[in-house]
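Trainee: got a predicted structure here, sequence first:
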Amino acid sequence: MAGVYADEGTSGTVKKKRDGFLRLLQDCEAGKIDLLLTKSISRFARNTVDLLTTIRNLKSKNIAVYFEKENINTLESTGEILITILSSQAQEESRNISENIRWSLRSKYEKGEPTINYNHFMGYTKGPDGKLQPVPEEAAVVQEIFRLYLIGCSGVQIKKYLEQHQRRTVMGKTVWQPTVIDKMISNEKYIGAALMQKTYTTDFLTKQRVRNNGTLPKYFVEDNHPAIISKEVFYGVQEQRLWRSYVKRQLKGKVTQYALTGKLLCYDCGSTYMRVTRRVAGNRDIVWKCGSYIKNAGRVCRTGYTISEKALHTEVWNAYAVMKQALPVPDHPDIKEQRSIAQQMLNHKKAIEKALHENVQGFWAKENLMEYYAREMNAYYELAEKLCQLLLKNNTDKWIASRFRPIKGYSKYKKYEDELVSLYVDRIWAITSNEIVVLFKNGSMVRRMWYY
């Protein structure tokens, strides 16, 4: 008696996932076994190719396999013919089981009943009603992750923060992975919704799963369970993700290094400004300078204005204070052109907002959404530049498109903060070394000049 080899709860269609079966074959190779007694062909394997390959290999070593139910001995002359026929039936039975399971899942999806892995879901567990129920300690970590990303932190920075503050993963580990964090911040279940059939199995034999990019229908259910993250914060994070990819592609900026990177642009040439540390009279001085002027030694950008970071922070804060308190510009014939531009800008922002909601519901492929976002933002910024030109031409200090509506819980600022830029600033144009125009995400624009 060499032993009993079994794989409980494991499909017989995939050999590499069957530890007991693989151990059995190793013992056969080692010469520990002369005869295998098996209940039936379907218990041995449900994959015809694997079954015949294994049996022939064992047969070459003079090891017999006896199937009790079918009364077949593989060393007998008629064994392989019968096994081929019966194993094909076993494989077809697996196909039918797979189709039945697939049909059952789709029926549940159509009724709005998602299937969820409750054991490995950060922030939730299975409630008494069978639905997701928040776990307060884990939910607090999830909220922390969304907050950090919203205010400008990268996945790597969030990882470091969580590890430094000894936050544990859903598996109880102290080491976090940026890829896990990225999946979390894009998971619609944190707003109480559920998108079903994101992936599907292409082959019942290999069990290979692929992303569903429209091959099969998707099902979206709102208010399926209690939310951990507000929709305002969640969609703010989704827009942040797209914007960071946009800056990397369009402006080639490292958006996660400093809050102003990718948002502070040269009015003369359109290049992004770079943060530079220099020594003046032995003292460390931090300034911002046109990236094109630095890289091309002034051959492309004619101005190359240098702006003190301290002054820049002060005036961005002052611009924010003006925008926050000011009322929208009243309708007047003299500002007809400005109002038309502002409305077009608003339309592009609404189109992006609509696309973000559609993406959460499964209507967009990632690359297509990125291309659409880039087109809309390019058009938006072109209009914004026209509005900025009119602001300077008319020598006015502000254009307030709409009343400021802060994100709940993100407005009690008393001075400049980097997160303020991430949350509310779309773009800043450096006009001269002591003049900027700040474009806010609500379409408002404030011009600031200083002489200190």
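Mentor: Here it is on my side, so go on.
Trainee: CA only for contacts and neighbour counts going forward, please
Mentor: Will do.
Trainee: count of residues packed around N100?
Mentor: As a burial measure, N100 scores 12 neighbours (other CA atoms under 10 Å).
Trainee: ditto for I352
Mentor: By other CA under 10 Å, the residues close to I352 number 20.
Trainee: the stretch 1-150 of the chain: strands as residue ranges?
Mentor: For the stretch 1-150 of the chain, applying DSSP state E, counting those that start in this stretch gives strands covering 35-38, 64-67, 72-73, 124-126, 132-134.
Trainee: may I see these organised as a markdown table, with distance to R241 and mean neighbour count added?
Mentor: What follows is the strands of the stretch 1-150 of the chain, written out as a markdown table (distance: least, CA to CA, whole Å; neighbours: other CA atoms under 10 Å):
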| stretch | distance to R241 | mean neighbour count |
| --- | --- | --- |
| strand 35-38 | 55 | 16 |
| strand 64-67 | 57 | 21 |
| strand 72-73 | 61 | 20 |
| strand 124-126 | 24 | 20 |
| strand 132-134 | 25 | 20 |
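Trainee: mind putting those strands into a markdown table with distance to I85?
Mentor: Formatted as a markdown table, those follow (distance: least, CA to CA, whole Å):
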| stretch | distance to I85 |
| --- | --- |
| strand 35-38 | 17 |
| strand 64-67 | 14 |
| strand 72-73 | 12 |
| strand 124-126 | 44 |
| strand 132-134 | 46 |
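Trainee: this is the comparison structure:
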Amino acid sequence: MTGKENWDTTTIQKMLKNEKYKGDTLMQKTFTEDFMTGKKRKNIGQRNQYYVKDSHPAIVSPEVFDKVQKEMAKRARLKSKEDGTIETSESKYNGKYFLGNLLVCGDCGASYRRRTERGKVVWRCATRIEKGREACTHSPTLNEGWVQNALTKDVCQNGVYDEGIIRNKVDEIKIFDSYSMVCYKNGGQVKILY
């Protein structure tokens, strides 16, 4: 397509976000600011934009495109609020530790982070780590072994901790003061008491 062997991350991200791949078109993404010089600017609200569905044949299905958008938002830790607006959490996608992408504080919405304390591996709310207990008073510290055992029993159900099974079934795990809520991708939920 471009003749390049290596693709820039930004280029790939722009492609993944481009609605044209699912057969739609957003018109007036840019506009000509000065007709004499031909200078164009990104339209960030200066002009009306128009979204046209099914304007041309799709390369990927709308379902696949929407799943990619959902995964990218999850990795950016964008949070949808009840009023429909979106806010960005301070925590980012964790490529190193699998559980870091699942464990979310039920009190403040931050991700949980992996720590080693007194020779034990534990998970703790990022807000509590960065700003102290006063900033997130109801977030418990979880032992990694307990988390893995609970997921083995309640999600894997085969006696073996399997991140592949968990990744396919679980959307997120909300951590509250006295229990955890496993939120499945199919919409179901399971409460696990400590």
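Mentor: Thanks, I have it. Just so it is clear, the model here is predicted, and its values are computed rather than measured.
Trainee: re the thing from before, how about the strands of the stretch 1-150 of the first structure, which one is nearest Q177 of the first structure?
Mentor: strand 124-126 (19.2 Å; CA to CA).
Trainee: for that closest one, what is the distance to the chain centroid?
Mentor: 22 Å (CA atoms, centre = their mean, to the nearest Å).
Trainee: now swap in stretch 138-150 of the first structure and tell me
Mentor: Using CA atoms, centre = their mean, the offset of stretch 138-150 of the first structure from its chain centre is 14 Å.
Trainee: cool, and stretch 228-241 of the first structure?
Mentor: Per CA atoms, centre = their mean, the centroid offset for stretch 228-241 of the first structure relative to its chain is 11 Å.
Trainee: buried residues, that stretch. List them.
Mentor: For stretch 228-241 of the first structure, the neighbour count (16 or more other CA atoms under 10 Å) marks 228-229, 233-241 as buried.
Trainee: rewinding a little: L58 of the first structure is nearest to which of the strands of the stretch 1-150 of the first structure?
Mentor: That would be strand 64-67 among those, by CA to CA, at 7.0 Å.
Trainee: quick one, which of the strands of the stretch 1-150 of the first structure gets closest to E417 of the first structure.
Mentor: Taking the strands of the stretch 1-150 of the first structure one by one with CA to CA, strand 132-134 is closest: 31.7 Å.
Trainee: quick one: list the elements packing against the closest one.
Mentor: strand 124-126 (3 or more CA pairs under 8 Å, 6 or more residues apart in numbering; DSSP states H and E).
Trainee: which part of the second structure matches the strand it packs on?
Mentor: Per TM-score structural alignment, strand 124-126 of the first structure has no counterpart in the second structure.
Trainee: counting by contacts, list what that strand packs against.
Mentor: Here strand 124-126 of the first structure touches strand 132-134, going by 3+ CA pairs under 8 Å, 6+ apart.
Trainee: rerun at 10 Å
Mentor: Applying 3 or more CA pairs under 10 Å, 6 or more residues apart in numbering; DSSP states H and E, we find strand 124-126 of the first structure packed against strand 132-134, helix 136-150.
Trainee: which of these sits closest to A297 of the first structure?
Mentor: Nearest of those (CA to CA): helix 136-150, 35.4 Å.
Trainee: the residue mapped onto V147 of the second structure from the first structure - how many residues pack around it?
Mentor: In the first structure, the residue matched to V147 of the second structure (TM-score structural alignment) is L312. Neighbour count of L312 of the first structure, defined by other CA under 10 Å: 22.
Trainee: element containing L312 of the first structure, please.
Mentor: Element membership for L312 of the first structure (DSSP states H and E) is helix 309-325.
Trainee: so where is the following helix or strand past that helix in the second structure?
Mentor: Downstream of helix 309-325 of the first structure, the first helix or strand assigned by DSSP H and E is helix 336-360. When the second structure is aligned by TM-score structural alignment, helix 336-360 of the first structure has no counterpart there.
Trainee: longest helix in the second structure, please.
Mentor: helix 62-76 (DSSP state H).
Trainee: show residues contacting whichever helix or strand comes after that one.
Mentor: Sequence-wise, the next helix or strand downstream of helix 62-76 of the second structure (DSSP H and E) is strand 78-80. Residues outside strand 78-80 of the second structure that contact it (CA atoms under 10 Å, 6 or more residues apart in numbering): 70, 72-73, 85-92, 109-110.
Trainee: for those, pick the one with the most neighbours.
Mentor: A110 (23 neighbours).
Trainee: right, and that residue touches K131 too?
Mentor: No: the criterion here is CA atoms under 10 Å, and A110 of the second structure misses it with K131 at 11.8 Å.
Trainee: re the thing from before, now for the longest helix of the second structure, which elements pack on it?
Mentor: helix 9-17, strand 78-80.
Trainee: which residues touch the residue nearest the centre of the second structure?
Mentor: The centroid of the second structure falls nearest to K74 when counting by CA atoms, centre = their mean (0.8 Å). By CA under 10 Å, 6+ apart, the contact list for K74 of the second structure reads 68, 92-93, 101-102, 171-172.
Trainee: ok, now E309 of the first structure?
Mentor: 275-277, 285-289, 315.
Trainee: ok, and the most crowded of those?
Mentor: Compared across those, K289 has the highest neighbour count, 25 neighbours, by other CA under 10 Å.
Trainee: can you confirm it is in a strand?
Mentor: Yes: assessed by DSSP: H, G, I helix; E, B strand; the rest coil, K289 of the first structure belongs to a strand.
Trainee: so what does it match up with in the second structure?
Mentor: That one, K289 of the first structure, aligns with R124 by TM-score structural alignment.
Trainee: can you check Y380 of the first structure too?
Mentor: Checking with TM-score structural alignment, Y380 of the first structure has no match.
Trainee: if we can go back for a sec, ok, the contacts of E309 of the first structure vs F146 of the first structure, which is closest?
Mentor: The closest of these, once distances to F146 of the first structure are taken by CA to CA, is R275, at 26.9 Å.
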